[in-house]
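Student: here are the coordinates; sequence isn't available:
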């Protein structure tokens, strides 16, 4: 009887030694996954804020720059693409396209001194600049969380847990290659 009890206790201890690290690793992945999702939601939140500002900005510019229809339409089209994008890569590409279109829209404001002096335009530009900064911070936070998650999924023994429970590596939010060639934007209007 005593040998049977010792065998049972030994099996329980061995199971605990094996199960506790797996449970701990699994819970770590759940936490890391939630952190990535939360960070991505912040990117979406800030992109939505920018999408909400754009119609007001476009309408303000329309009032002054009626013959700049092509540029205004490119902003509206890019805005629609970003609103419909799904994956981080699709969002990054659509975001880059929208940034380029906005840059062109803001560049034409240089041709309209009355527009640049408009209080509503200036307020929208300030809000847009603040939103761009928030987007940059949100992207950095997201990519930091993705980096942490992916390291955990690649390193031993986390890679075993990741495979066991289908924790796939996450996708970084990368700027589109064309974003490197975006024209400069002069928010202050001092670029002369």
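Tutor: Structure received. As the structure is a computational prediction, the values presented were derived from the model and not from experiment.

Student: Every contact and neighbour count from this point should use C-alpha atoms.
Tutor: OK.

Student: can you give me the helices for the chain?
Tutor: Using DSSP state H, the helices assigned to the chain run over residues 2-64, 69-84, 88-108, 113-117, 119-154, 158-164.

Student: Of those, which is nearest residue 178?
Tutor: Distances from residue 178 to each of the helices of the chain were compared using Cα to Cα; the minimum, 7.2 Å, belongs to helix 88-108.

Student: if we can go back for a sec, deepest of the helices of the chain, which one?
Tutor: With neighbours taken as mean count of other Cα atoms under 10 Å, those reach their highest mean count in helix 88-108, at a mean of 21.

Student: and the residue most central in space within the chain, what does it touch?
Tutor: Nearest to the centroid of the C-alpha atoms of the chain, with distances taken as Cα atoms, centre = their mean, sits residue 43, at 3.6 Å. Neighbouring residues of residue 43 by Cα atoms under 8 Å, 6 or more residues apart in numbering: 135, 138-139, 142.

Student: next up, a second structure to put side by side with the first:
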């Protein structure tokens, strides 16, 4: 009778460990799927942005023919950003594109007729909406990455993560980290 109780106890412990391992694995899969879903949301918004840029460039071309170099740079960076990259590479490409678009919008200030053009105003509003949507998608994605990475790194779930090759995900940042640093002021 004593041996049967001990065997039952060992079986119960083994069953608990197996159940824990399965639930930990499923939790990691769920979190990884949230990361992939978040990246899909960013990808959709970036595609909307990339599709909008040629329209903006074409409207600006009509008014600002001597800004050709800037327009070509924006198109070149848009094409580079459309490639399939890791989130880190995509962040870098999108930062360059954002900087070029900002430069284009600054140059547009020199053309009052263009700023008053209804097509340009509509495109500018669409671009602002897309930029806002990218920020929302980025926040969701980075939150999912944070939760997933915490699960991958934390004990005891890291044992299951290491065994089944769950790797940390990359964050997606559009801001330049140098912009977040305090400026140096010399008086």
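Tutor: Alright, I've got the coordinates. No experiment lies behind these values; they were computed from the predicted model shown.

Student: where does the TM-score land?
Tutor: For this chain pair, the superposition-based TM-score is 0.89 by TM-score structural alignment, normalised by the length of the second structure; 180 aligned residues with a Cα RMSD of 1.9 Å.

Student: that older thread, tabulate the helices of the first structure in TSV, adding columns for distance to residue 177 of the first structure.
Tutor: Converted to TSV, the helices of the first structure look like this (distance: least, Cα to Cα, whole Å):
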stretch	distance to residue 177 of the first structure
helix 2-64	19
helix 69-84	16
helix 88-108	9
helix 113-117	30
helix 119-154	16
helix 158-164	31
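
Student: Residue 32 of the second structure: what's it in contact with?
Tutor: The contact partners of residue 32 of the second structure, by Cα under 8 Å, 6+ apart, come to 145, 148.

Student: again, only this time at 7 Å
Tutor: With contacts taken as Cα atoms under 7 Å, 6 or more residues apart in numbering, residue 32 of the second structure has the following neighbours: residue 148.

Student: Same check on residue 51 of the first structure?
Tutor: If a contact means Cα under 7 Å, 6+ apart, then residue 51 of the first structure has residue 79 as its contacts.

Student: ok so, going back, among the helices of the first structure, which is nearest residue 173 of the first structure?
Tutor: If we rank these by Cα to Cα, the stretch that ends up nearest is helix 88-108, at 5.5 Å.

Student: What separation is there between the residue nearest to the centre of the first structure and residue 98 of the first structure?
Tutor: Note on residue 43 of the first structure: its distance to residue 98 of the first structure, by Cα to Cα, to the nearest Å, is 15 Å.

Student: and what of residue 45 of the first structure?
Tutor: Between residue 45 of the first structure and residue 98 of the first structure the distance is 16 Å, computed by Cα to Cα.

Student: Wait, residue 39 of the second structure touches residue 141, no?
Tutor: Yes - contact between residue 39 of the second structure and residue 141 holds when scored by Cα atoms under 7 Å: they sit 6.0 Å apart.

Student: what separates stretch 81-99 of the first structure from the chain centre, distance-wise?
Tutor: Computed by Cα atoms, centre = their mean, to the nearest Å, the separation of stretch 81-99 of the first structure from the middle of its chain amounts to 10 Å.

Student: Apologies, that question was intended for stretch 101-112 of the second structure.
Tutor: For stretch 101-112 of the second structure, the distance from its own C-alpha centre to the chain's C-alpha centre is 26 Å (Cα atoms, centre = their mean).
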